[in-house]
Structure formats: structure tokens, C-alpha cells
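Peer 1: Predicted structure and sequence below. I'll ask about it afterward.
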Amino acid sequence: SRVLQGIGMGMMITLTTVIMATIVSPRERGKYNGYMAASMAVSTVAGPLIGGLIVDTVGWQWCFWVPIPFVIVVMFVVAGRLKVPTVHEGKAHIDFLGIALIGAAAASLLIWISSEGRDFALDAPVSIALILIFVVSTALFVFVESRAKEPLIPLYLFRNRTLVLSIVAFVAQGIAMFSIAVFLGQYFQYGRSYSPTASGLMTIPLMLTMMAASTIIGRRTTATGYWKRYVMGGLAAMVVGLLMFWPVTAHTNLVYIGVAMAILGGGMGAGNTLMVAVQNLVGLKVMGAATSTVMFFRTLAGAMGIQLLGRVYQTHVRDDIVGQLGAMPETSGAGELDFAALPDPVEAVVRESYGRELGMVFVVMAAFALAGLIAVSFVKGTSLRSSVDLGQVKQILEQEDDIVDGRSHTITDGVSLDNARTSGAVSPEESPENKDDDGESSAS
């Protein structure tokens, strides 16, 4: 069941972004990306809220059944209304071997991270086997991709410094985005005794500011054509918001926590503009590969982040409880603490530990966000182009060199450079004489 959901969601997340890229230029895409990011922010944060309400009222199974009517409606709307121009004709060559190898590498790494030290020791045969599977699968994947006709992840993309630095930033963003809701939910439920529904309601400041920042910054990106200042500002706000959780305990004022969540949500919303910057670098032919590559690393980082941070959280909580009680309370058959069965003094100690140790997890997240901020600072902040495909811009800019040299006065399709700019093929911000987001003169 989860495999089928994963396949469907993987297709949806990538294709919605690629479809947007085929019909909207990067300059205009900033606005629409803001709308999409806002809806994603709402769904990401509202998921635990609605899920908690469902669990508290009708049972956890309904978390999987409730979305079905919405999906059916969307299927009919998309089938009847969505018209997308053909970008690539001909037979597609699916890189099945590459898919299998990268799946094996990712799965073995995640299993090792989540289980090492708990289910088996570092030097155990199963641990060594998982490490070997990861290393061999990764090496074979690189070899296969270098020879595949249509590789799953084109290796030449990694020759672009901006793309590589953007992936670093997306890794940091993914770790924070996927982990925050999980650990805030644990904090409110375990550390402060709130129900799943109330825990979801507590994250509303995070949801509102993320939605507002995504929409506002998206429109500002379209209006100005620049993105770097907003991404850096968003990542900086994330660092500040995450560090504000350092002193949090089980008794911290909820207003303070709400302010920290608001700052954090605003930073996450502003940072979503980075995807538009990545798509600004590539043409439509590799738009799907570039988009899915970035999203793969962000999703993988999010999954790894939850496992790693979960181990940090549980280890610190366990050490704190053992330090106060001398031993861990008995757990249920599933290995979870049954708070209702704990004596009141023991329950108080356990909840104190869950509240007090949250700060360490958010400090680790802040370190990753800071790494993303540093990576983006080395990216050249060029303005966003106003044409859908990169090839059109390259053609016009190359022809401009001919115009300057006096060799030609028209481009190949018979449109002059001035007319091309006027018609929107190239915006004034994309001209070589204009400045980029860093204030330096360059062509985007």
C-alpha cells in the first residue's frame, strides 16, 4: 500500500512542477510557485492537524480513506481541463536499471540509519551488508547513468555549480521541512500532554506564515525577476527560528513558541523560491530530470533527517530519564511508552524529558539550515528569464553578439532582438548589460 502511494505521490510532486515549467516562464513562475508552495505548506502542516482530529474521532484508518474522494475529483478535473503542449516526441527510454540501483542505495542507507545501534551493532553482519549494498549500488548507479540513453539523473547536471549548491540548500530545507512537524507533534503530545488534535492546532502559526511568505515572496520574485535575496533571507529566518527552540522546555510560554514557529514558517515559505532558480538554468528537454533530481535529494534528506534527528531526540530523552529514574519505564509490545499506565511521578519525569530535549534536535536542524544558507551565498543570483525554454534565450543572446559585431541584424526566426524583448522572449533584466541579483553586470 505504501509503495503504491509513494509511486503516485512521486509522480504528482514532480509532474505538477514540470507541467508548470512547460507553460509558464521562470519570471512568471515565481508567482505561481508561491501559490503551489503555499498549498504544499498548508497540506504539510494541516496534515497532522486533520489527521489528529480523525484519529481522535473516527479512527486512524480514516486518514487513508478520507483523501480518496478528493483524488477522484482531481482526476476528473485534470482529465477534462488540463491542456499541456507536447514538449518531447518519440519513444521514451526508461532507465529501469538506474531506478533499481538508486532505490537499492537509498533503501539500504535509510534502513541502516534507522536500525544501526538499535536492532544491530555497527560491526554486525547485517550492518556491514547494508553498507556494502549502499556503496556498490551507488557506484554502479554512477556507471550506468554515464552510459544510459536517457539517464534517470543526467550526470552532466552536476557540472553546473549553481545546481550542486542548490541541491545542498534543498537537502538542508528538506531536513527541516519534513522533520519540524514530526518533532513539534511529539513535543506537544509527549512533553506537554496535548491531544493529537490540539497538537495540530498548535502548529497554526507555522502554517499561516509559511503560506503568507510563499505567496508574497512568489509575487515579489515575479515582479522583480530576482530570487537570491529572498532565498537567503528565508534560510536566515529559518536559522533564527530554529535556534529559538534551543531553550524550550515543557513549561516554555506558548506565545514564545508561537513566535518561533512564525519566524520559522516565514523562512521556509521564502526559501521555496529556490526551485524556480534551478529551473531557470535548464531547458524543457531536461526540465523533468533536473526537477526530479532536486526533489529526490530533498525527499531523501527529509527521510534521513527524520531518522537521524529521531535518534538524537530519543537518545537524549532516554539518557535524561535514566539519569533521573535510574532506568527506563517499561514499554508496550510495540516499544512505545504507555503514558496512561505510568505512575504520576514517573509520567511527570518522562514528559519533562521530552519537553527539555527538543532544543537539541532543533539546534541540529539549524546547523543544516546554516549550511544551506552558506551554499546559496555562493550561487550567482541571476535574474529570471521571461521565456519558457532556455534554448530561446540562448539563441537570442548569441544573436546579440552577432549584432554587436555587425555580422547580422535578425535572429533565425526573423524576430529582431528588440522585438523579442518586447514580445517577452527575453526580458530587459536578461540583457547582458543588466545587473544580476548580486548587483554585478552579467547575462542571465
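Peer 2: Yes, it's here. Numbers count the residues shown, from 1 in each chain.
Peer 1: alpha carbons only for contacts and neighbour counts from here, please
Peer 2: Fine.
Peer 1: quick one: the helices in the stretch 1-150 of the chain?
Peer 2: 2-23, 26-57, 62-65, 67-81, 96-115, 125-145 (DSSP state H, counting those that start in this stretch).
Peer 1: ok, residues contacting the shortest one?
Peer 2: The one in question is helix 62-65. Residues from elsewhere that reach helix 62-65, judged by C-alpha atoms under 8 Å, 6 or more residues apart in numbering: 51, 54-55.
Peer 1: TSV please, covering these and showing neighbour count and distance to residue 134.
Peer 2: Shown next, in TSV, are those (neighbours: other C-alpha atoms under 10 Å; distance: C-alpha to C-alpha, whole Å):
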residue	neighbour count	distance to residue 134
51	20	34
54	18	38
55	17	37
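Peer 1: Is it possible to get JSON lines of the helices of the stretch 1-150 of the chain that adds distance to residue 87?
Peer 2: Shown next, in JSON lines, are these (distance: least, C-alpha to C-alpha, whole Å):
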{"stretch": "helix 2-23", "distance to residue 87": "8"}
{"stretch": "helix 26-57", "distance to residue 87": "16"}
{"stretch": "helix 62-65", "distance to residue 87": "35"}
{"stretch": "helix 67-81", "distance to residue 87": "18"}
{"stretch": "helix 96-115", "distance to residue 87": "22"}
{"stretch": "helix 125-145", "distance to residue 87": "23"}
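Peer 1: of the contacts of helix 62-65, closest to residue 96?
Peer 2: Taking C-alpha to C-alpha as the measure, residue 96 lies nearest residue 51 of the contacts of helix 62-65, at 35.3 Å.
Peer 1: tell me the contacts of the closest one?
Peer 2: If a contact means C-alpha under 8 Å, 6+ apart, then residue 51 has 60, 63, 196-197 as its contacts.
Peer 1: Taking the centroid of this structure, which residue is nearest it?
Peer 2: residue 174 (4.0 Å; C-alpha atoms, centre = their mean).
Peer 1: Is that residue within a helix or a strand, and which one?
Peer 2: Applying DSSP states H and E as the criterion places residue 174 in helix 161-186.
Peer 1: follow-up on the earlier one: would JSON lines of the contacts of residue 51 with neighbour count and distance to residue 224 be doable?
Peer 2: Conversion of the contacts of residue 51 to JSON lines gives the following (neighbours: other C-alpha under 10 Å; distance: C-alpha to C-alpha, whole Å):
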{"residue": "60", "neighbour count": "14", "distance to residue 224": "46"}
{"residue": "63", "neighbour count": "18", "distance to residue 224": "41"}
{"residue": "196", "neighbour count": "22", "distance to residue 224": "42"}
{"residue": "197", "neighbour count": "20", "distance to residue 224": "41"}
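Peer 1: dropping in the other structure now:
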Amino acid sequence: MVDVAKDGAQRSGGAQPRAGAQPGAEGKPGDEGKPSSGPQPRSVRVVILALMIAMLLAMLDNMIIGTAMPTIVGELGGLEHLSWVVTAYTLATAASTPIWGKLGDMYGRKGVFLIAIVIFLIGSVLSGMAQDMGQLIGFRAVQGLGAGGLMVGVMAIIGDLVPPRERGKYQGMMAAVMAVAMIGGPLVGGTITDHLGWRWSFYINLPLGAVALAMVTAVLHLPKKQRTKARIDYLGAGLLTVGITSIVLVTTWGGTEYAWDSAVIMELIAIGVAALTGFLFAETRATEPIMPLHIFRNRNFTLMSVIGFMAGFMMFGAVLFLPLFQQSVQGASATNSGLLLLPMLMSMLVVSMIAGRITTDTGKYRLFPIIGGGLMVTGLFLLAQMDTETSRLTSGIYMAVLGAGMGFLMQITMLVAQNSVEQKDMGVASSAATLFRTLGASFGVAIMGALFTGRVQDEMAARGGATATQHSAQLDAASLAKLPDPVREAYEFAVASGTHAAFLVGAGVAVVGFVAAFFVKEVPLRGAGPAPATAAAAPTGDKTVDSTVDQAGDKPVDETGDKTADKTVDKVAEQV
């Protein structure tokens, strides 16, 4: 088995891996002078497969649990606490994301990643054993804590193993995992709940997690990091956790549990602002900050954080409201709710694969955020035009346009963000990009949800009177079919009107991401480009790659250190 750790060969005096070095490409007899760009070793593909399984664990969980929730409430009771089953998981995931990223940077990613998987599996087992709603909520928080480490760990490890120039090859795999989770989650959840019981919705994570643990332990070999002497930034971690928790609670409770102008929401906003302000101050003084502020000085990194926030805002808003529209207005079955998103997800998958391949072959990427932003604005505007007469074919085409925009953005944002920082900050860069996308999703669901609910209630009151208003919470197609025709028609119009408002505002917000994309700078991606025609061209190509790393903002290449890190380049340099 080829040792993947060779991809991380370090320069003397720095944490930078050799630019363009492919995993397993060094140390073979007779390789002197050969270009480093070539097929990824089989070991790297096995590692990527293990990482994708871990990623699937985190993404699939909420989709499966959503289908099982009615059965869970029926057995455990506690309907008034239902929302906390999801909120506890989301809060723990968002709050722990930056901490997991920094721990990986400080102490090594493999060990931290394995700990995250174990915590997630422990939370899964405990959730399946819960005897009341309070226990379930607490155990879901444990699960969410592990999930935060899963997502960040996957992105950071891929950032360590695969140079940005080569990472486009794996974009299709990541998009496929997302599609499988969104389409298969509800179907799997319903099947498990009906035939095995709701507790197996949690236990199903165990075999997948065991496979991921075994594969990662066996084939993932990263350079060992020495334990840092600096203390963990406990103050920064605490303030950031309080700030993120306040933000997520505001977006979750605002307009639902509490009015937007209620004392609880105002207090949460004040606490969040104070905590985040204190966090910024603390990070300027910390020896080893939990989220170094200097990474935001890089224009591309900051722009990708903004674009990632907008992409999360739009994507999860669309995932929430498109099934509602198709079930309530177009009469689709709730059982196949995941399949309703197929046009959007397939479009996203295909475009992501094409964009990734082009990025790998050419090293160019600046055009993709611009095209993606434009398609998202267009797709959301088209979806805002849907009404009670819109056919499923037409809405499917609109969804495909939106999905194409997401395909250009979802993985490119992470790739460019990671390429904009030094290797030692790969974890915090990955966690920051993931956090902004998570917060974007939280804001998107909250804002678009508030607009949707308000418009539905207003239209029901205006068109159906008091009788229709009583049915404004019904979204099930079978239940709507039993309503009197005037009430059902009023409700269908109200849902279409609410969808129009939500997506129209979404299109307006997406314009911000579209404009931001024009300011992205085309910084060459670290990593090898296409192989030269002859081996004689290798030394020149190697120097070009080193120059690329310098342009990308990494530490200057030290010739002596380069020789120490890579014997192959040493021999080539002596020949020159």
C-alpha cells in the first residue's frame, strides 16, 4: 500500500508541503526527473472513499430523522419540544465547527477526525436508546458535536492530501454524496421507521461509522504533528460558541417560537453581538487563536466566505420550500419528497463534475463563481414566477437552472478558500468556510420561512376568511384533497404566493454573491498542472510550480529546505 503521508513531505523550517507533489509520487527508484503530475495512487482514492462515507454520516442523519419524527413524538411524547431535536443538533454542529478545525491544525487531523467519528457514533447509540424527549435532545447535541468534526475533518484532510489544482477531480464525489443524502435520506428514513422502528434511524449510523473508522485508521497516513506548546484559546472558543449559539437561536426562534421584536429575541441579539465583539478582541491577543483573523486579510478567502454564506442561504431555502410547493400546489406525494428535488440535484452533480475537471485541466476557476452566481439569481427569479398553473416540467427546468448555479459554487468556494491560506491554517480555513455556509443555511431557512409563513397566513385570511385560516398549517396533499374546493383553492394560491415572496427575496440576496464573484482574483492553484510531453521539461515545471506557490501567498521556497524535503528534486537541481 502506498504511504499517503509522502504527500505531506515538509520543507525544513516550515509546515508547507511540497507544491505539486502527488501522494506516493516520491521515493521510487528511477523517478528522477519525472513530472509529479500523474494519476492519484489507489491509496488516496481509498482514503477519499472513507472520507465520503464519514461525510455521508453527517449529511444523511438529519434527512433520515426528519421522516421518523412523527413516530418518535408518538412514542416519546413532548410535542412542544419537537423543534429542539433538530435545533440541538444544529447548534452543536455550528458551535463546534471552528474548534474542531483548530484542534486539527494544532494536534494532527487524523486523531482529531477519528475522535469526531467516535463521538458521533456514541451520540447515535445514545439517541437510539433515549426514553424521553429530554434525553433525545441531549443526545442529539452529542451527535451534532461529532458531526461538526466530521465535516471539517473531511475538507481539511482532502486539503492536505490533494493539491488544489488536482482537487477538482473529486468534486463530483462530494456533490454525489450530497445528492444521495437529500434524495435517499427521506426514503431510507421512511423505510427504516416502518419496518425496523425509529430507533434504527440512529443505529443505522453504526455500520457506516465502523467502515469509515476502519478505513481511515488503516489507510490514512498524515505527517505527525508535534504537540504545540501554546495553550488552547479557551476564551476565544467560549465567546465564539456563545455568539454562534445566539445567532442560530435567533434565526431558529424568530417569527416562530417568539416574535421578532420580543424581549427574548432582542436579548439573544444583544448577547450575540457582545460575544462576537469580545471574540474579535480576544483573537488579536491569543497566542494560538481559535480562528486567526489574518486569514480574512486575503481577499479571495473573504469573498469565498461571503459567496459560501449566500450559497448556503439559497440552497437550504430551496430544499425546504420546493417540496412544500410541489406537495401543496402540484399534488405530489410527501413519500417521494426527496425525488422531487432530482432535477436540481442532478444538475448540480453534473455541473460540479464538469467544473472540477476543467479546473484540474486548466487551473482556471475565476469564471465559475461568476457563472454560478448568475445562474442562481436567474434560477431563483424563475422559481419566484411559479403559480398554481405551473407544471411539474416547468418547475423542474427552473430547478435545474438553480442546481447548475449551485454546481459551479458549492465546491469551488471551499477549494479557493483553502488555496488562499498557508498549509498550517488549512483546518481553520476549512472550518471557517463550513461555518459561513452553515450560518447562511440558518439565515436562509429563517428569513425565507418567515416570509413564506407570513404571506400564506395573509392570503388565507384575505381569500378564505376565518374558516380557511384554520387550515393554514396543513401542507399534506392527502389532507388538502379533503377540504372544500374554495378553501383548497385559497390554500394553493396562498402557498404559491408565499413561495413567490420567499424566492424573490432569495434572488435579491443572491445578487450579493453574484457581485462578489467579480472581485475574485485568479490566483494560481497550488499543485501540478498537466504533465509535460518529455521528462526533460520537469525541472522547469518544478520551478514554475514553486513560483505558483509563492504567488499564492505561501512562504518563499527555500532551496536548501527543498533539497532536504525531496531527494528527487535535489538530484534534479544538482544535474541543472
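Peer 2: Now that the structure is in, tell me what you want to look at. Not measured: the values here are computed from a predicted model.
Peer 1: residue contacts, the alignment partner in structure 2 of the residue nearest to the centre of structure 1?
Peer 2: Mapped onto structure 2 by TM-score structural alignment, residue 174 of structure 1 lines up with residue 312. Residue 312 of structure 2 makes contacts with 437-441, 444, as judged by C-alpha under 8 Å, 6+ apart.
Peer 1: let's go with 10 Å and repeat that
Peer 2: Shown in contact with residue 312 of structure 2 (C-alpha atoms under 10 Å, 6 or more residues apart in numbering): 318, 406, 410, 434, 436-445.
Peer 1: ditto for residue 165 of structure 1
Peer 2: Residues in contact with residue 165 of structure 1 (C-alpha under 10 Å, 6+ apart) are 158, 171, 372-379.
Peer 1: which residue lines up with residue 315 of structure 1 in structure 2?
Peer 2: So, by TM-score structural alignment, residue 315 of structure 1 is matched to residue 454.
Peer 1: quick one: which of the contacts of residue 312 of structure 2 is nearest to residue 210 of structure 2?
Peer 2: residue 434 (24.6 Å).
Peer 1: Can you state the residues of structure 1 onto which stretch 332-340 of structure 2 aligns?
Peer 2: Mapping stretch 332-340 of structure 2 onto structure 1 (TM-score structural alignment) gives residues 194-202.
Peer 1: do stretch 274-287 of structure 2 as well
Peer 2: Aligned by TM-score structural alignment, stretch 274-287 of structure 2 falls on residues 136-149 of structure 1.
Peer 1: Just the buried residues of that stretch, please?
Peer 2: Within stretch 136-149 of structure 1, the residues that count as buried by 16 or more other C-alpha atoms under 10 Å are 137-138, 140-142, 144-145, 148.
Peer 1: Can you tell me how far residue 301 of structure 2 is from residue 426 of structure 2?
Peer 2: Distance of residue 301 of structure 2 to residue 426 of structure 2, given as C-alpha to C-alpha, to the nearest Å: 12 Å.
Peer 1: Can you work out which residues contact both of those two?
Peer 2: Taking C-alpha under 10 Å, 6+ apart as the contact rule, residue 301 of structure 2 and residue 426 both touch 417-420, 432.
Peer 1: Could you export the buried residues of stretch 136-149 of structure 1 as JSON lines, including distance to residue 397 of structure 1?
Peer 2: Converted to JSON lines, the buried residues of stretch 136-149 of structure 1 look like this (distance: C-alpha to C-alpha, whole Å):
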{"residue": "137", "distance to residue 397 of structure 1": "42"}
{"residue": "138", "distance to residue 397 of structure 1": "39"}
{"residue": "140", "distance to residue 397 of structure 1": "39"}
{"residue": "141", "distance to residue 397 of structure 1": "36"}
{"residue": "142", "distance to residue 397 of structure 1": "34"}
{"residue": "144", "distance to residue 397 of structure 1": "35"}
{"residue": "145", "distance to residue 397 of structure 1": "32"}
{"residue": "148", "distance to residue 397 of structure 1": "32"}
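Peer 1: closest to residue 88 of structure 1 among the residues you listed?
Peer 2: residue 148 (17.8 Å).
Peer 1: The closest one is in contact with residue 98, isn't it?
Peer 2: Yes. Using C-alpha atoms under 10 Å, residue 148 of structure 1 makes contact with residue 98 at a distance of 8.4 Å.
Peer 1: on that earlier part again, between all of the contacts of residue 312 of structure 2, which two are at the greatest distance?
Peer 2: Within these, 318 and 434 form the most distant pair, 18.7 Å apart (C-alpha to C-alpha).
Peer 1: longest helix in structure 2, by residue count?
Peer 2: Counting residues, the longest helix found in structure 2 (DSSP state H) is helix 426-469.
Peer 1: residues touching residue 98 of structure 2, list them.
Peer 2: Going by C-alpha under 10 Å, 6+ apart, residue 98 of structure 2 touches 148-149, 152, 237, 240-241, 290-291, 427-435.
Peer 1: Just the buried ones from those?
Peer 2: Using 16+ other C-alpha under 10 Å, the buried ones in the contacts of residue 98 of structure 2 are 148-149, 152, 237, 240-241, 290-291, 427-435.
Peer 1: Counting neighbours, what do you get for the aligned partner of residue 40 of structure 1 in structure 2?
Peer 2: Using TM-score structural alignment, the equivalent of residue 40 of structure 1 in structure 2 is residue 178. Using other C-alpha atoms under 10 Å, residue 178 of structure 2 is surrounded by 20 other residues.
Peer 1: Quick check: residue 178 of structure 2 vs residue 572 of structure 2, distance?
Peer 2: As it turns out, when the distance is counted by C-alpha to C-alpha, residue 178 of structure 2 lies 43 Å from residue 572 of structure 2.
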